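Colleague: next comes the sequence, and after it the predicted model I'd like to discuss.
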Amino acid sequence: MAKFQPKVADEGRDDGMREKMIQVNRVTKVVKGGRTMSFAALTVVGDGDGRVGMGQGKAKEVPVAVQKAMEAARRNMVKVSLKDGTIHHNVVGEHGAAKVLLAPAVAGTGVIAGGPMRAIFDVMGVKDIVAKSLGSSNPYNMVRATFAALTASTTPAEIAAKRGKTVEELFN
C-alpha cells in the first residue's frame, strides 16, 4: 500500500521567473463561534525582461496563501516594452486613491522607488527608473496603479503606426 505524500507548499520552480512577496496580511472573519483567522498575500512575478504579473492569495496558512498568490501572478502576466533597462516616457497610473508617477532615468541611476513599486521593477528587470507615489500608500492599490501606468506606456513604434508615420519622422 502506497503512502500518501502531501504536496510541499514551497516547491521550487525552474521556469526562470523572479518572485517577490510584497505583503502578507492577517485577516479575521467574525462568525457565530468566534473569530476565524486567515492570511492574504500579495505577490509579483516577473521574467526579468519586461513581463510582470501580480497575484493575490488567501488561505488559513501563510505558505499556502503565498503559493496561491504566486500562481495567480503567473496567470496574470503582462508584457511591458522596455528601452535599455528603463521605460520609454513619463507615465502616470491611478487606481482608487493611489497615484504613481513613473519617469525614465539615465543608465546608472538605479531604481528610485519605494515599497511595492521597487519589488515590481526588480522582478520586471528595470534597472533605471524614478518612481513617485502620490496619494494612498495602500500596497494593493499602489501595485494596481503601477500596473495601470506600465500598461499605459507606449513605444515610439506604436505611436508612429497610429499616426501613419515612420519612427524617424516622429523625431524630426
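Modeller: Looks like it arrived, so ask away. Everything numeric here is computed off the predicted structure, so don't read it as measured data. Numbering: from 1, shown residues only.
Colleague: all contacts plus neighbour counts: C-alpha atoms, from now on.
Modeller: Will do.
Colleague: mind listing the helices for the protein?
Modeller: Remark: helices assigned in the chain by DSSP state H are 62-75, 115-124, 139-152, 156-163, 167-170.
Colleague: against that first model, consider the following:
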Amino acid sequence: MSEDTKVEETKVEETAAAEGAEAEMQAADGKSKRAPRKKAAPRKKAPTNVNPDIEERVVAVNRVAKVVKGGRRFSFSALMIVGDKKGKVGYGLGKAKEVPEAIRKATQAAQKNMISVALDDGTIPHAVLGRFCSAKIQFIPASEGTGVKAAGACRSILELAGIRNVLTKSVQSTNPHNVVKATFKALENLRSEAEVAKARGKDIKGLRIK
C-alpha cells in the first residue's frame, strides 16, 4: 500500500470522527435546551366519611376475574350501607383493583344516595312489602322490646336507619344485592301518619294506619 493511500484513509477516519463528535454535541445541546418535565401533582383522595355521625357497614365484597390475552385480571366490588340512625340510610356499589378503594367508592356512592325513612317511636308506621327481581321482603311494626328480627344485610339497613323494633320476613332470593334493593323499596314505600292524612284530606287525630 502506497503512502498516498494511507494518508487518504487517515483523513477519511479523522473526518468521520469529527462528524460523529459534532453530531453528539448537537444532540447534547438539543437535550439541554429541552424544557424539564413537570412532575404530576399527587391526586387528593376524597375523605371516606365526611359526616362523623354516619356509620358504615360492609355487606359484601366480591372478587371478579376478567380473562384477557395475557391472563386473568382481578378486580373487586364492594356493597356498602351507611346511615345516621335517625331516619336516613343509603347503599352504594364500588369497583376497583384494590379492596380499600372499592369500599371507599361504595361509601361515597351510598352517602350520595341516602333516603329518609318514616319512623314511629322506634318502629315503622305500618306493614310494608318490598320487591326487587325475585327477592321479596315484608316488614311488620313491633312493640317496644321486640328488637330487630332480621338477619344479614336487612338487619344492618334497619339498624342504621334507626329502627329498633320490627318483624321481617324474607322469601325467595337470598342474593345480598337483591335483598338490599328490596329492603330499600320497602322503606321508600313507608308513609307517616301526617303524610297519609294529608293525602286523604283528613285530620290526623284519630287516624290509624294499618
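Modeller: Done, it's in. Everything numeric in this text was worked out from a predicted model, so none of it was measured.
Colleague: how about the helices of the first structure in a markdown table, adding distance to Arg18 of the first structure and mean neighbour count?
Modeller: Listed next are the helices of the first structure as a markdown table, based on distance: least, CA to CA, whole Å; neighbours: other CA atoms under 10 Å:
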| stretch | distance to Arg18 of the first structure | mean neighbour count |
| --- | --- | --- |
| helix 62-75 | 10 | 21 |
| helix 115-124 | 5 | 22 |
| helix 139-152 | 16 | 21 |
| helix 156-163 | 28 | 13 |
| helix 167-170 | 33 | 12 |
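Colleague: if we ignore the residues flanking it in sequence, what's nearest the most centrally placed residue in the second structure?
Modeller: The centroid of the second structure falls nearest to Ala106 when counting by CA atoms, centre = their mean (1.7 Å). Closest residue to Ala106 of the second structure apart from its sequence neighbours, by CA to CA, 6 or more residues apart in numbering: Gly94 at 3.9 Å.
Colleague: in the first structure, what stretch matches the longest helix seen in the second structure?
Modeller: Taking DSSP H as the criterion, the second structure has its longest helix at helix 3-33. Using TM-score structural alignment, helix 3-33 of the second structure lines up with nothing in the first structure.
Colleague: and for stretch 129-139 of the second structure?
Modeller: With TM-score structural alignment applied, stretch 129-139 of the second structure matches the range 92-102 in the first structure.
Colleague: who's in contact with the matching stretch?
Modeller: For stretch 92-102 of the first structure, the surrounding residues in contact (CA atoms under 8 Å, 6 or more residues apart in numbering) are 90-91, 129-138, 141-142, 144-150, 152.
Colleague: again, only using 6 Å
Modeller: The contact list for stretch 92-102 of the first structure (CA atoms under 6 Å, 6 or more residues apart in numbering) reads 90-91, 130-136, 141-142, 145-146, 148-149.
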